[in-house]
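A.B. asks: Attaching a predicted model along with its sequence, questions to come.
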Amino acid sequence: MDSLITAAARALANGDPFGALNRVALREDAPALALRGIAMAQLGDLVRAKALLKSAARAFGPKEAVARARCVVAEAEIALVSRDLGWSAKALDAAQAALDAYGDRLNAAHARNLKARRLLLIGHLDQAERTLAEQDPMLLPPALRATYELAVVGISIRRLQTKTAHAALIRARLAAQEADIPALNAEVENASVALNTPAARLIARGEERLLLLDEVEALLSSGALMVDGCRNVVRDGRGVVSLATRPILFALARTLGEAWPGDASRHMLIERAFHGKDADESHRARLRVEMGRLRAVLRELVEVSATKTGFLLKPRRANEIVVLAPPVENQHSVVLALLADGESWSSSALAIALDASPRTVQRALEQLAAEGKVQSFGQGRSHRWIAPSVPGFPTSLLLPAPLPNG
């Protein structure tokens, strides 16, 4: 490798894309194309970066497996940043295997970090954790160590393990400061914001207050019966029942939880569950049917009793009933939660992350756009969506991942 290529690679490792381009901008050989691609990615021109890396991969000969694998890893990073979740995970696995086989430990570690971050985005926390467990962070250089710890922060936040998240964030900040790469320091600060911003509203006994993540974690351990509007589950310290696919039953459970220790009137239950302001006999008959279903699915956690005016919850094991709700509620809050990371997403990537149909996601985006909450740009395969500003809308409890089972 000649001196200009070496100097350009060192500049990129230090977060200096202009320094790298000054050395290789006019060259068309394979190593220069690869370095130019990475430099353009650091400068934010992801389309040009992707094209350069593909050209570099083709230019490397059949005996240059390591160089081609590095190009694949760089393409995978661009796909992650541009939220192209449909990019081939198998290609990244093959590149990682090639780098391991040829002893390129650092780039193999980078590939693992990218794989873990992609798995984190789509809510596959166990797989992400197993991927990170394949390497020792103390053997990594500062930049890779920082990205490793940021992945740990993300996993811990999704699992509401806030002590683990705070410890990993401290390690990530120290590693990022040592690496002295501005973009990496900014990513650490973004993770810090997620840990220190209100993540939910607590509704109990007619009062509301905002909760930080560590307060939500403490609430989960308190033994209270919780009607969780972030995950659409009902839980106590020993069991959890998901109502995520049964929105009417969850609306009834939440209305009853907000009314506790009193009862909720039939009129209120009908209005909240069926959106019927003028209840008639058909609404009341339907309410009786749905309350019977709710009583059946929640029988291990709570008793649902009829009163003169409505219905009442009586927890079987807990001494308290609380409702957990997002800080800001919207019909499509989960879509906003993903977009609130500040990156641009394609509708197909959102569908993959949410495990929803593309058409369902597209309808949600169109409605959010009509409300002025999201914006789009580009056309065809380059069409992307962003949420320019979602004040007071923390995302961690709405992102794809199950809450702990208690």
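C.D. replies: Yep, that arrived. Since this is a predicted model, take the numbers as computed values, not measurements.
A.B. asks: contacts, neighbours, all on C-alpha from now
C.D. replies: Fine.
A.B. asks: Can you show me the strands along the protein?
C.D. replies: With DSSP state E as the definition, the chain shows strands at residue ranges 200-204, 207-211, 225-228, 233-235, 240-242, 264-265, 302-306, 310-315, 321-325, 375-377, 384-386.
A.B. asks: how far off strand 207-211 does the first one point, in degrees?
C.D. replies: Relative orientation of strand 200-204 versus strand 207-211 (axes from the mean of the first three to the mean of the last three C-alpha atoms, to 10 degrees): 150 degrees.
A.B. asks: Can you convert the strands of the chain into a markdown table and add a column each for distance to residue 107 and mean neighbour count?
C.D. replies: Below are the strands of the chain laid out as a markdown table (distance: least, C-alpha to C-alpha, whole Å; neighbours: other C-alpha atoms under 10 Å):
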| stretch | distance to residue 107 | mean neighbour count |
| --- | --- | --- |
| strand 200-204 | 39 | 22 |
| strand 207-211 | 40 | 14 |
| strand 225-228 | 41 | 26 |
| strand 233-235 | 41 | 23 |
| strand 240-242 | 41 | 17 |
| strand 264-265 | 59 | 20 |
| strand 302-306 | 53 | 18 |
| strand 310-315 | 53 | 20 |
| strand 321-325 | 42 | 25 |
| strand 375-377 | 33 | 15 |
| strand 384-386 | 29 | 21 |
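A.B. asks: another one to put next to it:
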Amino acid sequence: MASDPLISVAARALAAGDPVAALNRVSLRDDAPALALRGIAMAQLGDLDRARALMRRAARVFGPREAVAQARCVVAEGEIALASRDLAWPVKRLEAARAVLEFHGDRANVAHARSIEIRRLLLLGHLDEAESRLVDLDPGCLPPPSRAACELVVAGIAMRRLRTKTARAALERASHAARQAGIGALTAEVASAWRVLQAPAARLIAKGEERLLALEEVEALLSSDALVVDACRNGVNRASLWISLARRPVLFALARQLAQAWPADVSREMLIAQAFGLKLTDDSHRARLRVEVGRLRVALRPLAEVTATQRGFALVPRKVGEVAVLARPVEEPHAAVLALLADGQSWSSSALALALDTSQRTVQRALDTLAASGKVQSVGRGRACRWLAPPMPGFTTVLLLTALLPGG
């Protein structure tokens, strides 16, 4: 490839983020190196379907006799699949290509393949596995564009773990790598990640007042002595003690109402209406409320008491301190779908179902509801249908995604 001057010039143009200049050199050629470079150029221009088709053709033309070049095409195809949110793309192909590259000592592309695998795991919410694989990844082997992408993954994991110092350090390194790469689109992606870190991430509700919190403030609140009913992850937190109510929605609804009213109490009628969705009450509803409050007492025993009052119930922390509710900045019935779509990429309903670990039919119903209200829009038809949504103005979606994580 290096002996062909047009290929060399096109490759340098792509490395500098100028796909048009690269296409001017190789757009009429159908040899394997030209097909591969055309595929990369089309990916940079945003035509991902055409890019993938070109990379597949290049891999076929290279053939098994040029195993390294063929493996590099597979790695590039894997990155295109990730960019197009095709999360069902066969990862085993990427693993096989990585093994070939490792055998031939191509450390840079081995590391790049690993970074693609890790970024896919991050999209699927598999943070533990993504973090364990990061240990084996040496960013020093990567060229500046791939190194910046790797640091964005580190920052993404840290933000979802609410580790803002780690996220900030990773974004500093990503910014440095993006400046070295000199690619405008990459610089914009890093800048977008900075905005996510700095934007309001949640609402603090305490003593009848509300205010917005940045991600760093959320981290500080959850590590403080305050008793926090966390409506982002559906649980109750105090310092290092976490009680999950994610699988007990009635108990969480009661806990939230009691925390929002603290230090006052909440009437039985209001608790029944919020927890059970009932407007009218009778003795059976009151009996059910007593049962659920009893269960809530048991669940919150390490952190708080739930005491009966003349008109209802009140939350009493076991230690002196504030009580607050941490809520999402925008509370939306289909917030999880919107959180994924808000990354600005187009998603298929099948990819959304994989990322949300739910059925495609459930996702499609949510998309139909959101489309009817103008919050998302579809592009294409049938299997080519993709869904897009504008980002929520002024709000990060990190805490919306955090609620999806196992153990969250």
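C.D. replies: Arrived safely, thanks for sending. Not measured: the values here are computed from a predicted model.
A.B. asks: Post the TM-score for the overlay when you can.
C.D. replies: In this superposition the chains share a TM-score of 0.95, using TM-score structural alignment, normalised by the length of structure 1; 406 aligned residues with a C-alpha RMSD of 1.9 Å.
A.B. asks: that older thread, between the strands of structure 1, which gets nearest to residue 179 of structure 1?
C.D. replies: strand 384-386 (29.3 Å; C-alpha to C-alpha).
A.B. asks: now the closest one: which residue numbers in structure 2?
C.D. replies: Mapped onto structure 2 using TM-score structural alignment, strand 384-386 of structure 1 spans residues 386-388.
A.B. asks: Please apply the same query to stretch 329-348 of structure 1.
C.D. replies: Going by TM-score structural alignment: stretch 329-348 of structure 1 matches residues 331-350.
A.B. asks: Kindly report the same for stretch 151-163 of structure 1.
C.D. replies: Counting by TM-score structural alignment, stretch 151-163 of structure 1 sits on residues 153-165 of structure 2.
A.B. asks: now the helices for the stretch 151-300 of structure 2?
C.D. replies: 164-181, 184-198, 215-222, 249-261, 268-276, 283-300 (DSSP state H, counting those that start in this stretch).
A.B. asks: which of those sits most buried?
C.D. replies: helix 249-261 (a mean of 22; mean count of other C-alpha atoms under 10 Å).
A.B. asks: mean per-residue distance, that one to structure 1?
C.D. replies: Compared with structure 1 after fitting, helix 249-261 of structure 2 has a mean deviation of 1.1 Å; criterion: mean C-alpha distance after the TM-score superposition for structure 1.
A.B. asks: That helix to helix 283-300, inter-axis angle?
C.D. replies: Using the same axes, to 10 degrees, helix 249-261 of structure 2 lies at 80 degrees relative to helix 283-300.
A.B. asks: Helix 249-261 of structure 2 - contacts with which helices or strands?
C.D. replies: strand 200-206, strand 227-230, helix 268-276, helix 283-300, strand 312-317, strand 323-327 (3 or more C-alpha pairs under 8 Å, 6 or more residues apart in numbering; DSSP states H and E).
A.B. asks: just checking, residue 396 of structure 2 touches residue 193?
C.D. replies: No - counting by C-alpha atoms under 8 Å, residue 396 of structure 2 does not reach residue 193; the two are 9.5 Å apart.
A.B. asks: Let me see the contact set for residue 322 of structure 2.
C.D. replies: 225, 226, 227 (C-alpha atoms under 8 Å, 6 or more residues apart in numbering).
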